[in-house]
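1. next come a sequence and a model predicted from it.
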Amino acid sequence: MTMIAPMRTLGGQGLLLTGILLIASTLRAPITGVAPMLGMISETSGISAAEAGILTTLPLLAFAAISPVAAVLGREWGIERSLFGALLVIAAGIALRSSGPVWALFAGTATIGAGIAVGNVLLPSLLKRDFPTRIASLTGAYAITSALAQALASVVAIPLAQIPGSNWHLSLASTLIFPLVALIAWAPHLGAHSAPTVELASSPHRGRIWHSLLAWQVTGFLGLTSLVFYIIVGWLPAILVQASYPAATAGTLHGVLQLATALPGLILGPMVRRMKDQRGIAIAVSLATCVSLLGLWQCPSLAMLWVALFGFGAGAAFILGLTFVSLRTSHSHQAAALSGMAQCLGYSLAAAGPPLAGLAHDATGGWEVALACCAVATVLMAVLGRSAGRAATI
C-alpha cells in the first residue's frame, strides 16, 4: 500500500513544483556558502582554524542524527507539514548563527543542519508519491535550483562581508532569504496533508531496508559522493589560496563549482529515462570526478577546468544517488526509509571528511594527501555505482 496523495489540479501541481524547487534552494546554500569566509571568521572571532572547520562538519553530523527521524515525522505529521517545519528550523538556525556570539555561530549551524536533514529525506519521498513518472527530471530540476542557490551564496559571500561597515555576519544572514521565500510558497500546501495508512504508520519496511544489499550499495554510493563533495566544498578556497590564488578569486571559483553542479540536472533527467539501468553513467561520473581531483592536485594552474569538472561530476553523482533512492524502491514510504538510511550513514561518513582533510594538511603542510584520498574514494564510488545502478528494486 502507498500513501494516498491529495488530488491536485494542473495549477495546483505547478504551485507544488514551485514550492519543491524553493525548498531545494535552502538545502545546501546556508552551509556551503560559509566556506569562502572560514578564514575571515577565524581571524575576527578568535576561533582556531580547526574550530572553523567544525562549521563544515556540524551540519553533516546533524544530517546523520536527524535523517532517521525525518521519515517518522513524515509518517506522523505528513510530508507537507514536516517540510514546513523544516523550513522554520532552517530560518531560525540562520538567524541564530548570524546573531553575533561564537556559541550562536555553532549552535545555529547545527540547527540549520537539523532542518536541512528533514528536507533531504522527505523531498525524494514527495516526488515518489506525487510524481512517480517524472522522478529523474524533477530530481534534476531541484538539484539545479539547489546548485544555483549555492553558487549565488558563494559568489556574494566575500563582497557582502567587505562592504564598509559590514562583516561576515551579514554574509551569513543573507542566506535567510532562501527559507523565507520557500515558507511563503509552501504555506498553501499545509492543507494538503494526507494521513498515512495504519500499515504505513507501523513502518513495516524500515527493518527490511537495513537488510537489503541493494540498499547498502545505494547508501555507499551516496555516502562516498557526500564525503568527497563536502571535503572539496569545505576546503577548496584554502586549497586555491595555497596554490597562490587571491581570496576573492578562490571565492569566485567556489561559486563556479556550485554552479557546475547544476549542469547535470539539465541533461541527466532525459538520459536516465532512456536508460534500462544507470550503471554506465554512474561509473562515468565517478571517474570524471576522479580526473578533476587528480588535475587539481597535479596542475592547479588549470583550476577553473578542474573545479568545473568536479562540480559537474559530483553534481551528477549526487543526482544519481537521489534518483537511486526513488528508482530502487517500490513506494514513497520505502523511499523515505531508504533515504533516511542512506543519509544517516552517508553523512556520518561525510562528517569525518573535512576534519581529517584538515589534519592531513596540518601534518603535511599541503593538500596532496587529502586530494589523493578523495580520488581513491571516487574509484570506490564507481564500483558501488555499478551495483546500485542496476535495474532492480528492494
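-> Received the coordinates, thanks.

2. please count neighbours and contacts with C-alpha atoms only from this point.
-> Will do.

3. for the one helix or strand Gly19 maps to, give me every contacting residue.
-> Taking DSSP states H and E as the criterion, the element that holds Gly19 is helix 10-24. With contact meaning Cα atoms under 8 Å, 6 or more residues apart in numbering, helix 10-24 is reached by 87, 119, 123, 141-143, 145-146, 178-179, 181-182, 185-186, 189.

4. stretch 162-178 too?
-> Taking Cα under 8 Å, 6+ apart as the rule, stretch 162-178 contacts 22-23, 25-26, 29-30, 33-34, 37, 40-41, 91, 94-95, 97-100, 153, 156-158, 160-161.

5. 6 Å - rerun?
-> Outside stretch 162-178, the residues within contact range by Cα atoms under 6 Å, 6 or more residues apart in numbering are 26, 30, 91, 98, 157, 160-161.

6. next up, a second structure to put side by side with the first:
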Amino acid sequence: MTTDASPNPRRIALFLLLMVLVGLNLRPALSSLAPLLLRIKADTGLTPLAIGALTTLPVLCLGIFAPLAPWLAKRTGPENALALALGGLILGLFLRGMPAVALLFVGTLLVGAAIGIAGTLLPALVKRELPGGADLMTGVYTMALCLGGALGAGLSIPLANLLGGWRFSLVSWGLLAGIALLAWITLMPRSPRQATATPTGGSMRQLLGQPLAWQVMLLMGTQSSLAYIVFGWLPTLLQARGYSESEAGWLMGASVMVQLISALGAPWLARFSRDQRPALLLVLGCVGAGLWLLLQAGEAWRWPGVVLLGLGQGGSFSLALTLIVLRTANSRLAGKLSGLAQGGGYTLAAMGPLGVGVLLQLEVSMTTMTSVLLLIVAVAAGFALLAGRNLRLDVDASGRLTTR
C-alpha cells in the first residue's frame, strides 16, 4: 500500500469496510467467555483460581504476542500477517469448543495470540493508509471493537441456549472470523511492498529510551486492565450482587454497546486541543463512577452505572489507541509504538483479571473489590496526565529518535 497526496476514495472506503469487519472479530472471543464462566465452572469443575487463569490467559497473550506483529509484518507484509492472525483466531475458537479441558486453555491461548497480533497491526495500517485522519479512523476501528465486544457479551447466553451448550456458543464466533478472513484475502487492496518508502531510524532500543513511549504503554496497560476485568468478571460480580445469569450478561453487553458512542466521539473530543489530558481524565472519571454505581449503589442505579462505565471505557480505550498515532510522526514509528504499547500494556493488563480471581478466591467483600478497582482508575489517571501531553516521537536528521 502506498500513501499519496490524492488517495483513491474507493480504496479508502474498501479499507475502512475491511477494518471494521476485522475489528468486529477482535473482542467477541474475549467478551463471550465471561457470561459463561459459571456454566464452564459447573461443567468442568475448575476452581475460581483456574477460571481466573482462563480469563487472564488471552489478555497475557495479547501482551506477549503483540510485539511479534511488526516482525511478522516485515517478513510477510502486513496484509498477509493480518490474514495469518485471523486464521489463528479461527483455529483457537474451534479448539475452545473441544471436550478436553486442556484444549479450552490451548484455544484461549491461541485466540489471545491472534488478537494481539491483529490488534497491533491495524493502527499502523490506519496511520499509513489515512495519515491525515488516522486519529478519527482509529475511533471508527475502536467502535467496531466495542460493537464486537457487545455482541459477544449479549449473545453468549442466548447462543448457548440455542445451540445446546457453552462449547457451541464459543465455537460459533468462528463463523464471523471466517467471513472476515475471506473478505480480507479477496478484497484487500495491495501494492508492491517495495513501493512504500519507510524512513530509517527509531529502533526499538531507542524507543525504550523515550519516557513518552513508556507513558503511553502504562496508560494502555492500566486502562486495559479495567477493560479486561469487566470482560472477564463483571457478570460474575453482578451475579454476586443478586442479578440473574442472563441479566448480568445483558448488563455487561449493554455497557459495551454504550462504548460505541464514546469510542467514535472521543477522538473528535481530543481534536479540540493538542493536549488530550482533559479528555482522558473525563472518560476515566466515568469509568470510576460507573464501577461504583454497579458494585455499590442500589439496583435502581444499575443503568446509570452501565451508561457511565460504557462511556468511560469506550472513550479511554479509543483515546489510548489514538495516542499511538498522535504521538508518532510516521507509520513505521506508529507500528513500533503500537507493538510496545499493546505488548507491554496488555501484559500489565493481564494482572487485572488474575488479581480479581485471587480476590474472589479469598472471598473479599464487594467494598474491598470496588476499592481495588477504583485504585486502578486512579493510577490510570496519573499516567494519562503524562501521556496526554502535546508531545510526539520523531526521527531527527541524524537518524536518532527524539521527543518533540
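-> Structure's in. What do you need? Here the structure is a predicted model, which means the values were calculated and not measured.

7. any idea what the TM-score is?
-> In this superposition the chains share a TM-score of 0.93, using TM-score structural alignment, normalised by the length of the first structure; 391 aligned residues with a Cα RMSD of 2.1 Å.

8. re the thing from before, tell me the one of the contacts of helix 10-24 of the first structure nearest Leu257 of the first structure?
-> Top of the list for closeness to Leu257 of the first structure, among the contacts of helix 10-24 of the first structure and by Cα to Cα, is Ser146 at 12.5 Å.

9. who touches that closest one in this structure?
-> By Cα under 6 Å, 6+ apart, the contact set of Ser146 of the first structure is 24-25.

10. how much space separates it from Phe131 of the first structure?
-> 19 Å (Cα to Cα, to the nearest Å).

11. with Glu368 of the first structure instead?
-> As defined by Cα to Cα, Glu368 of the first structure lies at a distance of 44 Å from Phe131 of the first structure.

12. more crowded one of those two?
-> A count of neighbours by other Cα atoms under 10 Å puts Glu368 above the other of Glu368 of the first structure and Phe131, at 19 against 15.

13. residue in the second structure paired with Leu253 of the first structure?
-> Correspondence of Leu253 of the first structure to the second structure, assessed by TM-score structural alignment: Leu251.

14. for that match, helix, strand, or coil?
-> helix (DSSP: H, G, I helix; E, B strand; the rest coil).

15. hang on, the earlier thing: quick check, nearest of the contacts of stretch 162-178 of the first structure to Gln278 of the first structure?
-> Nearest member of the contacts of stretch 162-178 of the first structure to Gln278 of the first structure, counting by Cα to Cα, is Thr26, at 27.8 Å.

16. count the residues that sit near that closest one.
-> The burial count for Thr26 of the first structure: 29, using other Cα under 10 Å.

17. check Leu88 of the first structure too.
-> Other residues within reach of Leu88 of the first structure, judged by other Cα under 10 Å, total 17.

18. that one sits in which helix or strand?
-> For Leu88 of the first structure, the element it lies in under DSSP H and E is helix 79-97.

19. please name every helix or strand in contact with that helix.
-> Contacting helix 79-97 of the first structure under the criterion 3 or more Cα pairs under 6 Å, 6 or more residues apart in numbering; DSSP states H and E are the following elements: helix 102-130.

20. the inter-axis angle of the helix it packs on versus helix 10-24?
-> With axes from the mean of the first three to the mean of the last three Cα atoms, to 10 degrees as the basis, helix 102-130 of the first structure and helix 10-24 are set at 150 degrees to each other.

21. buried ones in helix 102-130 of the first structure, by neighbour count?
-> Burial within helix 102-130 of the first structure, assessed by neighbour count using 16 or more other Cα atoms under 10 Å, is assigned to 104-130.

22. what's the distance between the following helix or strand past it and the middle of its chain?
-> Taking DSSP H and E as the definition, the helix or strand that follows helix 102-130 of the first structure towards the C-terminus is helix 135-161. For helix 135-161 of the first structure, the distance from its own C-alpha centre to the chain's C-alpha centre is 10 Å (Cα atoms, centre = their mean, to the nearest Å).

23. which residue numbers in the second structure go with the helix or strand following helix 135-161 of the first structure?
-> Proceeding N to C from helix 135-161 of the first structure, the next assigned helix or strand is helix 168-174, under DSSP H and E. Per the alignment by TM-score structural alignment, helix 168-174 of the first structure matches residues 166-172 in the second structure.
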